[in-house]
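Student: coordinates only, sequence not included:
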């Protein structure tokens, strides 16, 4: 995990994450963002490894996510950096997996690809993931409009509560409630369909 120690060591910043994020949006200082990101790199790596199952791909993903933050955090006001980052990492990995399998059809896999057992494992993992994503899409459709809209804006477009409130016209507290209830209803729906 030595690759995680890539940012220069600085003295502990006593300002809050919110203040650091605001300062980054104002200055665009990459070192400031690096200092903010570094304590969470192990968490991001763990999330990536859980989904991608490969050490090198997970390491690359940690760096790709940091590069994504460079531009995303200039546009988004984030209230809870850790949970937002968790969501970003998870979305990034799901998109990686989805893009890895969407265009593969059985005829395109060369016979020398590896053992049949490995191919079957990868194929089953791909089918299972695509099944879960399909189930998630179907469950999203059954949510009430307010829940569906806020959940999609929060998780798919990675908007913060304030941005969602501004975009939809929903009260800030209602936005939080819609997202929380939407998440709960999605989990119930997916549990019923055996997708989790």
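Tutor: Alright, I've got the coordinates. A quick note: this is a predicted structure, and the numbers were derived from the prediction, not measured. Numbers count the residues shown, from 1 in each chain.

Student: contacts, neighbours, all on C-alpha from now
Tutor: OK.

Student: Let me see the ranges of the helices in the chain.
Tutor: For the chain, the helices defined by DSSP state H occupy 17-27, 30-37, 41-52, 55-75, 81-102, 116-142, 145-151, 161-168, 172-192.

Student: how many degrees apart are the fourth one and helix 17-27 in direction?
Tutor: Spelled out, it's helix 55-75. 70 degrees (axes from the mean of the first three to the mean of the last three CA atoms, to 10 degrees).

Student: Contacts for helix 55-75, please.
Tutor: For helix 55-75, contacts defined as CA atoms under 8 Å, 6 or more residues apart in numbering pick out 3, 21, 24-25, 28, 30, 33, 37, 41, 44-45, 48-49, 52, 88-89, 92-93.

Student: re earlier: okay, the helices of the chain in TSV with mean neighbour count next?
Tutor: TSV is the format used below for the helices of the chain (neighbours: other CA atoms under 10 Å):
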stretch	mean neighbour count
helix 17-27	15
helix 30-37	17
helix 41-52	20
helix 55-75	16
helix 81-102	16
helix 116-142	14
helix 145-151	21
helix 161-168	17
helix 172-192	17
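
Student: Put this next to the first one:
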């Protein structure tokens, strides 16, 4: 069986082959969950927003026009996050409970402290700065795709990313 690209699968979904959405779900649900969890720091809400993205894809599948699928799905995810953020204006500061870092009893306490310190510094950034860092550094989305998602130029995304990293470094090292 041919391995379809994300774009080919989404075109099939847009044309009514809804079974192909399960393949896209398998490819993207963890990335979306991790994106939301880094932005919101709440597992339940992250799961709900991930599900919401796929419901929106199903409802608006006819609007997909064969563009970059990663950009398209993260635009939907970003809009879902923004809607959630607007409903809950005050930012919650929770300790991150990511499944990304599975700590064992042999984990060095200093390493764990450094990771927690970085997570807390990330929480202190503005929503926009944190979003850029999460998309680029954690989700490995290219600048071009982030520019497409945010509606900005690649150059401005690079500048914003540079500034966000600089702010993160300042916050991180001030708290040591």
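Tutor: Happy to help now that I have it. Just so you know, these numbers come straight off a predicted model, no measurement behind them.

Student: Count residues in the vicinity of whatever residue of structure 2 lines up with residue 15 of structure 1, would you?
Tutor: Using TM-score structural alignment, the equivalent of residue 15 of structure 1 in structure 2 is residue 4. Residues near residue 4 of structure 2, counting by other CA atoms under 10 Å, number 11.

Student: Report the central residue of structure 2.
Tutor: residue 35 (2.6 Å; CA atoms, centre = their mean).

Student: Quick one: map that one onto structure 1.
Tutor: With TM-score structural alignment as the criterion, residue 35 of structure 2 matches residue 47.

Student: give me every residue that touches that match.
Tutor: By CA under 8 Å, 6+ apart, the residues touching residue 47 of structure 1 are 86, 89, 90.

Student: In structure 1, which residue range corresponds to stretch 49-61 of structure 2?
Tutor: Against structure 1, stretch 49-61 of structure 2 falls on residues 61-73 (TM-score structural alignment).

Student: re earlier: which of the contacts of residue 47 of structure 1 show up in structure 2 as well?
Tutor: Among those, no contact is conserved in structure 2 (both residues aligned by TM-score structural alignment, their matches' CA atoms under 8 Å).

Student: just how off-centre is the match of stretch 49-61 of structure 2 within its chain?
Tutor: Distance of stretch 61-73 of structure 1 from the chain centroid (CA atoms, centre = their mean, to the nearest Å) equals 11 Å.

Student: And stretch 173-185 of structure 1, by the same measure?
Tutor: On CA atoms, centre = their mean, the centre of stretch 173-185 of structure 1 falls 18 Å from that of its chain.

Student: And stretch 83-95 of structure 1, by the same measure?
Tutor: Worked out by CA atoms, centre = their mean, stretch 83-95 of structure 1 lies 1 Å from the chain centre.

Student: So what touches that stretch?
Tutor: Residues from elsewhere that reach stretch 83-95 of structure 1 (CA under 8 Å, 6+ apart): 43, 44, 47, 48, 51, 52, 61, 65, 78, 155, 156, 158.

Student: Mind reading off the mean deviation between that stretch and structure 2?
Tutor: Stretch 83-95 of structure 1: mean distance to aligned residues in structure 2 after superposition is 3.2 Å, counting by mean CA distance after the TM-score superposition for structure 1.

Student: Residue 6 of structure 2 and residue 66 touch, don't they?
Tutor: No: using CA atoms under 8 Å, residue 6 of structure 2 makes no contact with residue 66, being 9.7 Å away.

Student: Alright, calling it a day.
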